[in-house]
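1. mind looking at a prediction? Sequence and model below.
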Amino acid sequence: MRPKLSIITVNFNNNSGLSKTLESVRHQSFSSYEHIIIDAGSKDGSLETIKQYAEGNPHVTFWVSEPDKGIYDGMNKGMEHAGGEYLQFLNSGDFLVGDVLGQVDFDGTEYIYGDVRVAVSADKKINIQSPFPLDLVFILLKDTICHQVCFIHHSLFNNQRYRTDYILASDWIHIVENIILRGCSYKRVPVCIAEYDGNGISASSGSLGVDERMRWIKDNIPAAFYDSLLELDRTRMELNEYKNSELGKIIPIVSHTRRFSKRARKLVLFLYRINSIFSSSSRRHKNQKKKK
């Protein structure tokens, strides 16, 4: 019988973090899952930990330890062996909070996500509530939904893989392309799904993540519209200040309505498609010139 969920764990020389991840999965009462572990050839004892975890564990359907080309390459490897209806990428150092999987209704919604806990230090943890509905400006300009708390329908990877030419932003790109641009169904589960280390690569290389997002936006969203989004964000901040003042009762916060978000998404999708057509045409023209 096909499992409801494929949990994919990518690891490289993080044996202590990997042990926490595996234990959090082992303690779930939810049973309709398989666990796939992709190790990048670790030399710190991770391989022994994986072997011990996999021995006699019917949920471990595949594991491997071999060099790869980075996190997203490892995550893509895991996809190739995943048979679940949904995929969750719970990498080493990330762990499920309590017996949480039993609280998720895997009802066919294409993107299901919950809240996240960030461990800033040994004695300080921050609970972050993921937004719903997703705001176009929030996703493009400000933040994302952490992949650790996402359950992604397998169909969204039928013709897609995480881009390996990005180091940090590929899961953000997948969210933008599917939820914002293609309009796939999504919902938020109001529970904390997972905890991750706030001092990991995403935090220590934050500027790289911003640079990669800007690179994708530059290649896919017309500059004039992106500038308009920036102006919209500034305007909304000003409107929020007015909203909290005496004038707030007479100023409509138009940009906070669901209708506005839908219209903005349609406009982004239209411009994205136009840009894709011209980019494709330009590539074909260059290839023809090379052949000549």
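-> Right, received. Where do you want to start?
2. C-alpha only now, for contacts and for neighbours.
-> Noted.
3. all helices of this protein, in order?
-> Shown for the chain, the helices assigned by DSSP state H span residues 15-26, 46-54, 71-80, 136-137, 170-175, 201-204, 206-220, 223-243, 258-291.
4. could I get the ones you listed as CSV with distance to residue 120 and mean neighbour count?
-> Shown next, in CSV, are the helices of the chain (distance: least, Cα to Cα, whole Å; neighbours: other Cα atoms under 10 Å):
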stretch, distance to residue 120, mean neighbour count
helix 15-26, 15, 19
helix 46-54, 24, 17
helix 71-80, 22, 21
helix 136-137, 26, 18
helix 170-175, 22, 20
helix 201-204, 10, 13
helix 206-220, 15, 15
helix 223-243, 27, 14
helix 258-291, 32, 13
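5. can I get those helices in TSV including distance to residue 4?
-> Shown next, in TSV, are the helices of the chain (distance: least, Cα to Cα, whole Å):
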stretch	distance to residue 4
helix 15-26	15
helix 46-54	20
helix 71-80	14
helix 136-137	30
helix 170-175	21
helix 201-204	29
helix 206-220	31
helix 223-243	38
helix 258-291	31
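6. second structure follows, compare the two:
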Amino acid sequence: MKVSLITATYNSEKTLEFCMNSVLSQTYTDIEYIVVDGNSSDNTVDLIKSKAKDSPNITWTSEPDKGIYDALNKGIEKATGDIVGFVHSDDFLADDECISQIVQAFKNHKVDGVYGNLHYVSFENPDVVIRNWTSQPFQPKLLKRGWMPAHPTLFLNRKVYETLGNFNLAYKIAADYDFILRIFTSSKYSFHYLPKTVVKMRVGGASNKSLKNLIRKTKEDLKAARTNHLSFPLSVIVMKNLSKIPQWFKK
């Protein structure tokens, strides 16, 4: 099975090399690596060019976009793999076997999606775990409790995107939650939980950089819950936020 991995970048020179190396060091070889840059003004593009010279499986573009979800949509449109996943520029795959194990899970369980666990790590020292997002096998009732898999760990059959569409750009921060609700509320798809840390994310993402962003994200989460017809959407979002508290104590 061919895997398309997509990285969206914008002025990511501090973290991008670490991110790209985590992809390029995977033991699984049938990987198409798509890097979508938003017209960076630092050394990001030079770094991408340098990596692409030595790695024929890298394709990349650099042009203005409408934000990260627009960039990810561009990457999805370019993807030709059977499986599509994201490795954001501040993130990295947890070990060299991640993609191999994800592909094996798709083969063994005949599912449409595979997801795992995520570690939030220190920006300066990625060996230091700040927060541990441990997921669980999917059951529809979990959505009513505000549950979602960590989006960076979610790998999907490309046909899911072809059927349900890409990220809704009306959301600036919560398009991933909206998309997850779209696919996990559909009875058409099946999922497998891989009980391992798949991705490590440096702290300081777009959704938690400021109080203003946290408020906006909560409003967008509520909109997504209503749009996707969850019962008692306000209660769902309250539980969604409360469920994050134990993650700070699981190191």
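-> That came in fine, so what should we check first? Small disclaimer: the values here were computed from a predicted structure and weren't measured.
7. which among the helices of structure 1 is found nearest to residue 91 of structure 1?
-> Smallest distance to residue 91 of structure 1 across the helices of structure 1 (Cα to Cα): 7.3 Å, for helix 15-26.
8. tell me which of the helices of structure 1 approaches residue 90 of structure 1 most closely.
-> helix 15-26 (7.5 Å).
9. how much does that closest one stray from structure 2?
-> Here the mean offset of helix 15-26 of structure 1 against structure 2 after fitting is 1.0 Å, by mean Cα distance after the TM-score superposition for structure 1.
10. follow-up on the earlier one: and the helices of structure 1: which comes nearest residue 150 of structure 1?
-> Here helix 170-175 is closest among the helices of structure 1 (Cα to Cα), at 9.9 Å.
11. how about the closest one, which residues of structure 2 does it hit?
-> Alignment of helix 170-175 of structure 1 against structure 2: residues 175-180, by TM-score structural alignment.
12. what sits up against the matching stretch?
-> Residues from elsewhere that reach stretch 175-180 of structure 2 (Cα atoms under 8 Å, 6 or more residues apart in numbering): 69, 148, 151, 166-169, 221, 224-225, 228.
13. from these, which two are the most distant?
-> Farthest pair in these, by Cα to Cα: 148 and 169, 19.8 Å.
14. need the residue closest to the centroid of structure 2.
-> residue 152 (2.2 Å; Cα atoms, centre = their mean).
15. excluding chain neighbours, what is closest to the aligned partner of that one in structure 1?
-> Counting by TM-score structural alignment, residue 152 of structure 2 corresponds to residue 148 in structure 1. Distance criterion Cα to Cα, 6 or more residues apart in numbering; nearest residue to residue 148 of structure 1, sequence neighbours excluded, is residue 90 at 5.2 Å.
16. corresponding residue for the one you found in structure 2?
-> Match for residue 90 of structure 1 (TM-score structural alignment): residue 87.
17. quick check: its match touching residue 6?
-> Yes - the criterion here is Cα atoms under 8 Å, and residue 87 of structure 2 meets it with residue 6 at 6.1 Å.
18. which one of those two has more residues nearby?
-> Neighbour totals were compared for residue 87 of structure 2 and residue 6, and residue 6 leads with 29 against 23 (other Cα atoms under 10 Å).
19. residue 34 of structure 1 maps to what in structure 2?
-> Aligned partner of residue 34 of structure 1 by TM-score structural alignment: residue 32.
20. leaving out sequence neighbours, find the closest residue to that match.
-> residue 4 (4.7 Å).
21. how many neighbours does the equivalent of the one you found over in structure 1 have?
-> Alignment note (TM-score structural alignment): residue 4 of structure 2 maps to residue 6 of structure 1. Residues near residue 6 of structure 1, counting by other Cα under 10 Å, number 29.
22. residue contacts, residue 72 of structure 2?
-> Residue 72 of structure 2 is in contact with 6-8, 36, 167, counting by Cα under 8 Å, 6+ apart.
23. quick one: those residues as CSV, columns for distance to residue 136 of structure 2 too.
-> Shown next, in CSV, are these (distance: Cα to Cα, whole Å):
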residue, distance to residue 136 of structure 2
6, 25
7, 26
8, 27
36, 31
167, 24
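24. select only the buried ones of these in ChimeraX?
-> Buried subset of those, written as a ChimeraX selection, criterion 16 or more other Cα atoms under 10 Å:
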select :6,7,8,36,167
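25. look up how far residue 112 of structure 1 lies from residue 148 of structure 1.
-> Residue 148 of structure 1 sits 11 Å away from residue 112 of structure 1, taking Cα to Cα, to the nearest Å as the criterion.
26. now residue 52 of structure 2: how far from residue 91 of structure 2?
-> 19 Å.
27. I should have written residue 98 of structure 2 there, sorry.
-> With Cα to Cα as the criterion, residue 98 of structure 2 and residue 91 of structure 2 are 14 Å apart.
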